[in-house]
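> Mind folding the following:
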Amino acid sequence: METNTFSKFSAEFFGTLVLVLMGCGSAVIAGANGATGVGLLGISFAFGLSVVAMAYAIGHISGCHINPAISIGMVVAGRMKAKEAMVYIVAQILGALAGAGILLLIASGKEGYSLAVNGLGQNGYGDASPGNYSLQAGFVAETVFTFIFLFVIFGSTSSKNIHGGFAGISIGLSLVLIHIVGIMVTGVSVNPARSIGPGLLVGGIAATQLWLFIAAPILGSVLSAVVWRYALERK
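Prediction:
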């Protein structure tokens, strides 16, 4: 039975909400609690496990994109119609804003929390980078990491892949790997919605730097889709 548009919209909304709430929440709530914090490795796994969980929760409904870069990549790869992708992208951005909003409500319940100081796990480069990496480094990292992420997604979800039932695991673990390597560069986005949600609520430099976390992931996804469609899975 074909899933209707509202169901797909709802799935992408709630899936992205969970990704932002749990992924960014791990950084804001659990990541910096001194000796009891989960650390960078824990944050990396929080993002990856969120994708794994949602892949098996909503994958059969919408495909579990929960990322505009994935939806755009699917269009370029010929796996999705542009009109449907637009519905997905709207749902993803709204879901990310909702997830960031819930995180803010929870985090602000702790005495001493400051949105300006503690943030919501937003991405950044230059002075806003966790490791003070430059704009150029951030753009290259986000483009290449998104390329790799989409590469794994295309391969894992290919009709030719006999292990397709494990796609959620491979995709989630690839996101963990990307975070382990790149979290100090930009905090890792590879997902415009994931950056837009926290970035808009935090405002300031986080909002002015959003262009990179929209442009670079989209560029990486398009490049990956072109390579996959015309070089690797040519008919």
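
> Please make it C-alpha for all contacts and neighbour counts, starting now.
Noted.

> Quick check: the gap between the residue nearest to the spatial centre of the chain and F147.
In the chain, the centroid-proximal residue (CA atoms, centre = their mean) is N191; its distance is 3.7 Å. To F147, N191 is 11 Å away according to CA to CA, to the nearest Å.

> Now the second one, please; I'll put the structures next to each other:
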Amino acid sequence: MKKLFAEFFGTFWLVFGGCGSALFAAGYPELGIGFAGVALAFGLTVLTMAYAVGHISGGHFNPAVSIGLWAGGRFPAKELLPYIISQCVGAIAAAGTLFIIWTGKAGNAINNMQAGAFASNGYGAFSPDGYSLQSAFLAEFVLTFFFLLIILGATDKYANTSFCGIVIGLALTLIHLISIPITNTSVNPARSLSQAIFTGGEPLTQVWLFWAAPILGALLAGFIYKTLLQKNDNEDTSNN
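Reported below is the predicted structural model:
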């Protein structure tokens, strides 16, 4: 249960911090943090929770990460569903908290006909810059693929894992710097689902892509790392 609570709180913080920065601070007149600030906020949520509870649960905070670690032989199948449920519940709880805060200001309402409403993800007319379904799918697939490669490499027993939380947090920051204009950046099915539930409308019908693309990218990364990149115990680690 401690692992599941750690995943709940870690995913809550990721959604609350990342999506909250997009809702409250990104476009604030003259002092707004913009895309770069939101990207950094997402990275900081993962970095801080990796060190806070990563030693308890492994610090996944993302169904795609759990699935990718399973594909890479780093996570048992029997724990997948409980982790994913905890992550989704944490994300939805964070989105609900954000909704209460957001609607506490006069005039604030969710316009689910607008791209990026309530920090939701989308493609086509619901992409921040109008990117197609194909572009959105490819971006989410590729970015999640590399995110998992980074996670698998940074946490490998042959790596210097002391700084893996920093590496993974910066990787997520870079991912957001690339893709906020494309999809508003997901690479995390729980994060997409939570915002789409409160947004409703077309963003909710498009949430399938933000489950399918990240999961497929994570599966491929796990398979490739395990079969092509991971060193065996009998290999000489001094050889390249």
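
> which one in structure 2 is aligned with the residue nearest to the centre of structure 1?
Matched to structure 2 by TM-score structural alignment, N191 of structure 1 sits across from N188.

> That match - nearest residue in space that isn't next to it in sequence?
Computed as CA to CA, 6 or more residues apart in numbering, the closest residue to N188 of structure 2 that is not its neighbour in sequence is N62, at 5.4 Å.

> Would you agree that neighbour is in contact with Q87?
Yes. Between N62 of structure 2 and Q87 there is a contact under CA atoms under 8 Å: 6.3 Å.

> which SS state does the nearest residue to A91 of structure 2 once chain neighbours are set aside fall under?
Distance criterion CA to CA, 6+ apart; nearest residue to A91 of structure 2, sequence neighbours excluded, is F12 at 4.9 Å. Recorded secondary structure, F12 of structure 2: helix (DSSP: H, G, I helix; E, B strand; the rest coil).

> ok, F12 of structure 2 - how many residues close by?
A count of nearby residues for F12 of structure 2, using other CA atoms under 10 Å, gives 27.

> Residue in structure 1 paired with it?
So F12 of structure 2 corresponds to L17, using TM-score structural alignment.

> Likewise for I92 of structure 2?
That one, I92 of structure 2, aligns with L97 by TM-score structural alignment.

> what about the helices in structure 1?
For structure 1, applying DSSP state H gives helices covering 5-25, 39-62, 68-76, 82-107, 115-118, 135-156, 167-186, 192-202, 205-208, 210-227.

> could those helices be laid out in a markdown table, adding distance to S129 of structure 1?
Formatted as a markdown table, the helices of structure 1 follow (distance: least, CA to CA, whole Å):
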| stretch | distance to S129 of structure 1 |
| --- | --- |
| helix 5-25 | 15 |
| helix 39-62 | 14 |
| helix 68-76 | 21 |
| helix 82-107 | 19 |
| helix 115-118 | 14 |
| helix 135-156 | 8 |
| helix 167-186 | 5 |
| helix 192-202 | 13 |
| helix 205-208 | 10 |
| helix 210-227 | 12 |
